[in-house]
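Visitor: Pasted the sequence and its predicted model underneath.
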Amino acid sequence: MRYYFIAGEASGDLHASNLIRELMRKDESAVVRGFGGELMEKAGMQLVKHYRDMAFMGFLPVLLNLRTIKKNFITCEQDLLQFQPDVLVLVDYPGFNLRMAEFAKAHGIRVFYYISPKIWAWKTHRIKKIKAFVDEMFTILPFETEFYRQFDYPVNYVGNPVLDAVQSIPPKQPGAFFKKGNNMPDKPIIALLPGSRLQEIRSLLPRMLKAAASFKTHQLIVTAAPNIPDEVYRELLKGYEASLLQGKTYEVLQQADVAVLASGTVSLEAGVICCPQVVCYRMAGGALFFKIGQKVLKIKWVSLVNLILQRTAVRELLQHQCTVKNIREELEKILNNPAYRKQIDANYRELINRLGEPGASARAASLMVAKLQQKK
C-alpha cells in the first residue's frame, strides 16, 4: 500500500520514523512518501520537504511567512494527488495537517491521524474538522480516549511512542566514559534543552545559561536541534563554558543530574528516562499572554508529565515566570534537596506505570494495516 506522511517538527519526525519502520515490517508492499525529517527519510520515506521549512511558531512568525506557508500547502496538495496514496497519515501539527485532511477527504483519500492535536488544551472547536475529515484517530495519551468520547468520536489508543523511542537507545554508559567520548571534563551535568524552533531557542537559551552557570560544580551541555544551524547556538553560547551536542538528547538526559527544558515532548522523554526537570515556556507577550492563556487554555498544566499525572509533579515556569531567578531557585532545590528529588523519582515511577507497555508504534502500524485491508 501507499502511505503519505506529514510531520512538521522534530518530535513528529522521531515518532513517525518508528511508525514507518513498523508499517514496512507489516506491509511488505509499503511505499512511503511525504513531508518530515531525516529520521523519516532514514526509515524509508521519500522526503519531499523537510520540516525545517515549515516550523513557524507564534502569530508574528506565521504572519511574516504566509507566502512560504501557502507555497508549502500547494506543494503538498499537488504531490499528494500525484502520489495517490491509499492513506494520508498526519502526525500532530494541526494548523497544517487539518487543512490537508480536508483536502485529502475532498479528493477521496483516506485520512489517519497519529498523535492527536492537543485540542483538549485549546481550540476544542477543531473537533468538528476531526470528525468531518479524519477517518481514524490513533492517540498516545491515556486521557484522550475519555476526552474524545464526550464528542462521540471513538479513537484508537495505542500507548505512548516515547516508551519505544527511549527503549531503543543503548543502556546508560558510565559517566566518565560518556564524558571522555564527548571531550568533556569529568564533572556532573546540567542539561539545557531549549527546544527545536528558532524563536524559542533565542528566547529560552540565554535564561537557561545564565541560571545554570551559577552552579560551578556542574558543567553545562546544550542539546542542538537538527534543523537549527550551529551558528545560532555559538552566538548564544558566547561567554559561557558549555558543550553543544547534536543527536544525543536521550544520552544527555541519561547522564544529567537535572535538565532545564522547553515545554513539549521532551518533558515526557525526560520523565521516562527519570531525569529531574524544570519546564520552561516563554514567547513574546510575557504576563499579558500568560493571563490570556489562563482564560483560553482548558488545562491546568502544559507539561505532559503533569497532564498525565493530573498534578504538579514537575515545576513549570511559563511566560513572565520563566526568569533566571526562578530557574536558578528550582535547580537549587533539585540539586541540593534530597527529599524533593526523591519525590520527583516517585512521580516518574507512577508516570511510567500509567503509560503502560512499550510497543505503541507496532500497535499503531498493525491497526492501520488491518483497517486499510478491511476497506479493500
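Guide: Perfect, thanks for sending it.
Visitor: hey, let's count contacts and neighbours off CA atoms from now on
Guide: Fine.
Visitor: could you pull out the strands for the stretch 51-200 of the chain?
Guide: Secondary structure of the stretch 51-200 of the chain (DSSP state E, counting those that start in this stretch): strands at 87-91, 110-114, 136-139, 156-157, 189-193.
Visitor: And for the third one, what's in contact with it?
Guide: In other words, strand 136-139. Contact with strand 136-139 is made by 111-116, 145, 154-159, 364, as judged by C-alpha atoms under 8 Å, 6 or more residues apart in numbering.
Visitor: Against Ile327, how distant is Gly95?
Guide: 31 Å (C-alpha to C-alpha, to the nearest Å).
Visitor: Comparing those two, which shows the higher neighbour count?
Guide: Neighbours per residue (other C-alpha atoms under 10 Å) separate Gly95 from Ile327, with Ile327 holding more: 24 against 11.
Visitor: Just to be sure, the more buried one is in a helix?
Guide: Yes - judged by DSSP: H, G, I helix; E, B strand; the rest coil, Ile327 forms part of a helix.
Visitor: quick one: it and Lys210 touch, right?
Guide: No - counting by C-alpha atoms under 8 Å, Ile327 does not reach Lys210; the two are 9.3 Å apart.
Visitor: List the buried residues of stretch 297-312.
Guide: Neighbour counts over stretch 297-312 (16 or more other C-alpha atoms under 10 Å) mark Leu297, Trp301, Val302, Ser303, Leu304, Val305, Asn306, Leu307, Ile308 as buried.
Visitor: What of stretch 23-33?
Guide: Under the neighbour-count criterion of 16+ other C-alpha under 10 Å, stretch 23-33 has Leu23, Met24, Lys26, Ala30, Val31, Val32, Arg33 buried.
Visitor: now swap in stretch 38-52 and tell me
Guide: Buried-residue list, stretch 38-52, by 16+ other C-alpha under 10 Å: 38-41, 43-52.
Visitor: Would you work out how far apart the start and end of it are?
Guide: For stretch 38-52, the first-to-last residue distance is 11 Å (C-alpha to C-alpha).
Visitor: before we move on, back to that, inside helices: which ones of the buried residues of stretch 23-33?
Guide: By the criterion of DSSP state H, membership of those in helices covers Leu23, Met24, Lys26.
Visitor: excluding its backbone neighbours, what's nearest the second one?
Guide: This means Met24. Once flanking residues are discounted, Met24 sits nearest to Ala30: 5.7 Å by C-alpha to C-alpha, 6 or more residues apart in numbering.
Visitor: from memory the one you found sits against Ile20, does it?
Guide: No - at 9.1 Å, Ala30 does not count as touching Ile20 under the criterion of C-alpha under 8 Å.
Visitor: Please name the residues that touch Leu205.
Guide: Contacts of Leu205 (C-alpha under 8 Å, 6+ apart): Leu192, Leu193, Pro194, Leu236.
Visitor: Actually, Pro94.
Guide: Going by C-alpha under 8 Å, 6+ apart, Pro94 touches Pro117.
Visitor: And here is the other one:
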Amino acid sequence: MHIAIVVGEMSGDILGADLMRALKQRYPDASFSGIGGERMLALGFESFFPQDRLAVMGFIEPLKRLPELLRIRKFLRQHYLANPPDVFIGIDSPDFNLPIERTLKEAGIPTVHYVSPSVWAWRQGRIHGIKRSVDLMLTILPFETQIYHEHEIPVQFVGHPLADDFPMDPEMGKARSELGLSEEEHIVALLPGSRSAEVKHLAPVFFEAAAQYAKTRATRFLLPAANEARLEQIQTLLAEFRQTQKDGDDLLIDISLGNSKQLMCASDAVLMASGTTSLEALLLKKPMVVAYKKDWFSAWLTRRLINTPFISLPNLLAGEALVPEILQEDCTADNLARALIEKTRDGEDKERLLQRFYDIHHQLRQDAGLLAAEAIEKMLAQRK
C-alpha cells in the first residue's frame, strides 16, 4: 500500500500526521510520500521537497514563487503518473493540489481532498472543477457538505481537529495561575489580527474601545502579538494612542509575544479580528465580539465576492448571530465597547451562549483523523 500526501501549510502537517497515524492502523505496511512537514517526517514520511516551499500567502508572494511552484507541481504529476499510488490525498492548499488531483483522477488514481475550499462562500463556480478532480471530499465543518451533496460529489464530514485538541471544559484558573494573574481580576483579551493591515486598522479602535469599556469596570487587557513584527507595530500604535488620549496612560494593557490560546483561556471575554482564532475562542467558551475593518477597496471587493450571511466561524457554525460581528464603517469604539459590555453581562443570554458553544464543540469533536481514515478506506474498498 502506497499513499501519496501533499500538504502546503503547517496546519496541513498537523492534519497529515494525524491522518497517517490512523491510516497506519488500517494499513500497517503502508508507505507514504509527497510533501510533508516535521510531524509527518517523524512518522516515516518521504518528502520530495521541504513543506515550507509551498507555504505562500496573499497575492504577491505566490506570483514571485510561481516558477518554483509550477516545477514542484510538474514533478509530482509526472512522478505519480509513472509510479501510481493507491490513493493521492491533497490536504488544503486547493490552488496547488486540485490540479494535481484532476490529472491523477483522469489517469484512474483515486484522489481525496482534505479540508474543503470555501466554495460555499465565494467563487462557487469552482465546484465543477472540484467534481472533476476528487473522488472524495473530507470537510472539517458540518455545513460544508451541503454544496457537495447538491453536486453529487462524495463527501464526508470528519470534524475539526482543533475540537479534538481543546478540552471540553477550559482550565481558566490554571491559565491564570501560570500567567501570574489573580482569580478576582476581570480580564479581556484583545486580538487585532496577525497581519500588518489588520493591526493597522483594528488596533487603534480596539484601544479606544478598551478605554471606554474600562470606565464601566476595572479591567486588565491582554494582547498577544502574532510575531515580532506585529509586536513592534502594536507597541508603536499603543504609544501613539497614549499620547493622544487624555486617559490613555490609565489603560492597563499587557502586550506579549504569541501565546494567544492561553491568554484567551485566562480571559473573561475576547475582542478580536475575524479569523480562525474565533473558533479557538468558541472552543474556550469565551463570550466574544468579532470585528473587521479594511481599506475601502478591499471592503467593496469582499462584499461583491462573499456570498454568506456571516463572516465569523461561531455564527457560521451556529447558523445564527451568536456573537456580534461589527464590520467596516460600523467598527467604531462606541459600538465595540457597547457590544462587549452586553456580551459580558451575566444572565440567561450569557448562559445560552455558553451552552451553544458546548453544543458546537461536541458537534465538531469527532476524532477527525480516525473518521478521515475510515472514509478513505471505505472509498478504496468500493472502488475495488
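Guide: Thanks, I have the structure now. Everything numeric here is computed off the predicted structure, so don't read it as measured data.
Visitor: For the corresponding residue of the second structure for Arg363 of the first structure, what is the enclosing helix or strand?
Guide: For Arg363 of the first structure, the aligned position in the second structure is Leu371, judged by TM-score structural alignment. Taking DSSP states H and E as the criterion, Leu371 of the second structure maps to helix 368-383.
Visitor: Superposed on the first structure, what's the mean shift for that helix?
Guide: In the superposition with the first structure, the average deviation recorded for helix 368-383 of the second structure is 2.8 Å (mean C-alpha distance after the TM-score superposition for the first structure).
Visitor: gap between that helix and the chain center?
Guide: 24 Å (C-alpha atoms, centre = their mean, to the nearest Å).
Visitor: If I take it and strand 87-91, what angle do their directions form?
Guide: Orientation check (axes from the mean of the first three to the mean of the last three C-alpha atoms, to 10 degrees): helix 368-383 of the second structure against strand 87-91 gives 150 degrees.
Visitor: so how many other residues sit close to the equivalent of Leu190 of the second structure over in the first structure?
Guide: With TM-score structural alignment as the criterion, Leu190 of the second structure lines up with Leu192 in the first structure. Number of residues near Leu192 of the first structure (other C-alpha under 10 Å) recorded here: 29.
Visitor: just checking, Leu192 of the first structure touches Gln219?
Guide: No - in this structure, Leu192 of the first structure is not within contact of Gln219 by C-alpha under 8 Å, at 10.6 Å.
Visitor: measure the residue lying closest to Phe45 of the second structure once chain neighbours are set aside to Ser47 of the second structure for me?
Guide: Computed as C-alpha to C-alpha, 6+ apart, the closest residue to Phe45 of the second structure that is not its neighbour in sequence is Phe32, at 5.2 Å. Counting by C-alpha to C-alpha, the gap between Phe32 of the second structure and Ser47 of the second structure amounts to 9 Å.
Visitor: do the same with Lys261 of the second structure
Guide: Between Lys261 of the second structure and Ser47 of the second structure the computed distance is 30 Å (C-alpha to C-alpha).
Visitor: Check Ala239 of the second structure too.
Guide: Per C-alpha to C-alpha, Ala239 of the second structure is found 46 Å from Ser47 of the second structure.
Visitor: In contact with the alignment partner in the first structure of Ala281 of the second structure, which residues?
Guide: Mapped onto the first structure by TM-score structural alignment, Ala281 of the second structure lines up with Ala270. Listed by C-alpha under 8 Å, 6+ apart, the contact set of Ala270 of the first structure reads Tyr250, Leu253, Ala259, Pro276, Gln277.
Visitor: so what's the residue opposite the second one in the second structure once aligned closest to, chain neighbours aside?
Guide: Under the alignment (TM-score structural alignment), Leu253 of the first structure pairs with Met264 in the second structure. Counting by C-alpha to C-alpha, 6+ apart, Met264 of the second structure lies nearest to Ala189, which is 5.8 Å off, once chain neighbours are set aside.
Visitor: in stretch 123-130 of the second structure, what counts as buried?
Guide: By 16+ other C-alpha under 10 Å, the buried positions in stretch 123-130 of the second structure come out as Ile127, Ile130.
Visitor: That stretch: how far from the chain's middle?
Guide: That offset, for stretch 123-130 of the second structure, works out to 21 Å (C-alpha atoms, centre = their mean).
Visitor: Mind listing what's buried along stretch 96-114 of the second structure?
Guide: Under the neighbour-count criterion of 16+ other C-alpha under 10 Å, stretch 96-114 of the second structure has 96-105, 109-114 buried.
Visitor: Please disregard the earlier target; I meant stretch 341-361 of the first structure.
Guide: Those would be Arg341, Ile344, Asp345, Asn347, Tyr348, Leu351, Ile352, Leu355, Pro358, Gly359, Ala360, Ser361, for stretch 341-361 of the first structure by 16+ other C-alpha under 10 Å.
Visitor: And the contacts of the helix or strand hosting the third one?
Guide: Pointing back at Asp345 of the first structure there. Element membership for Asp345 of the first structure, per DSSP H and E: helix 338-355. Helix 338-355 of the first structure is contacted from outside by 141-142, 159-160, 271-272, 274, 276, 305, 308-309, 313-314, 333-335, using C-alpha under 8 Å, 6+ apart.
Visitor: What of stretch 35-42 of the second structure?
Guide: Outside stretch 35-42 of the second structure, the residues that touch it by C-alpha under 8 Å, 6+ apart are 5-8, 10, 13-14, 16-17, 20, 45-52.
Visitor: Among the buried residues of stretch 96-114 of the second structure, pick out the one closest to Met172 of the second structure, please.
Guide: Among those, Tyr114 lies closest to Met172 of the second structure (C-alpha to C-alpha), at 32.6 Å.
Visitor: Thought Phe88 was touching that closest one, still the case?
Guide: No - counting by C-alpha under 8 Å, Tyr114 of the second structure does not reach Phe88; the two are 10.6 Å apart.
Visitor: what do these two both touch?
Guide: Common neighbours of Tyr114 of the second structure and Phe88 (C-alpha under 8 Å, 6+ apart) do not exist.
Visitor: Buried ones only from the contacts of strand 136-139 of the first structure, please, as a ChimeraX command.
Guide: Restricted to buried positions by 16+ other C-alpha under 10 Å, the ChimeraX selection for the contacts of strand 136-139 of the first structure reads:
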select :111,112,113,114,115,116,145,154,155,156,157,158,159,364
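Visitor: And Phe290 of the first structure, how far from Cys280 of the first structure?
Guide: Per C-alpha to C-alpha, Phe290 of the first structure is found 13 Å from Cys280 of the first structure.
Visitor: ditto for Ala212 of the first structure
Guide: The spacing between Ala212 of the first structure and Cys280 of the first structure, counted by C-alpha to C-alpha, is 13 Å.
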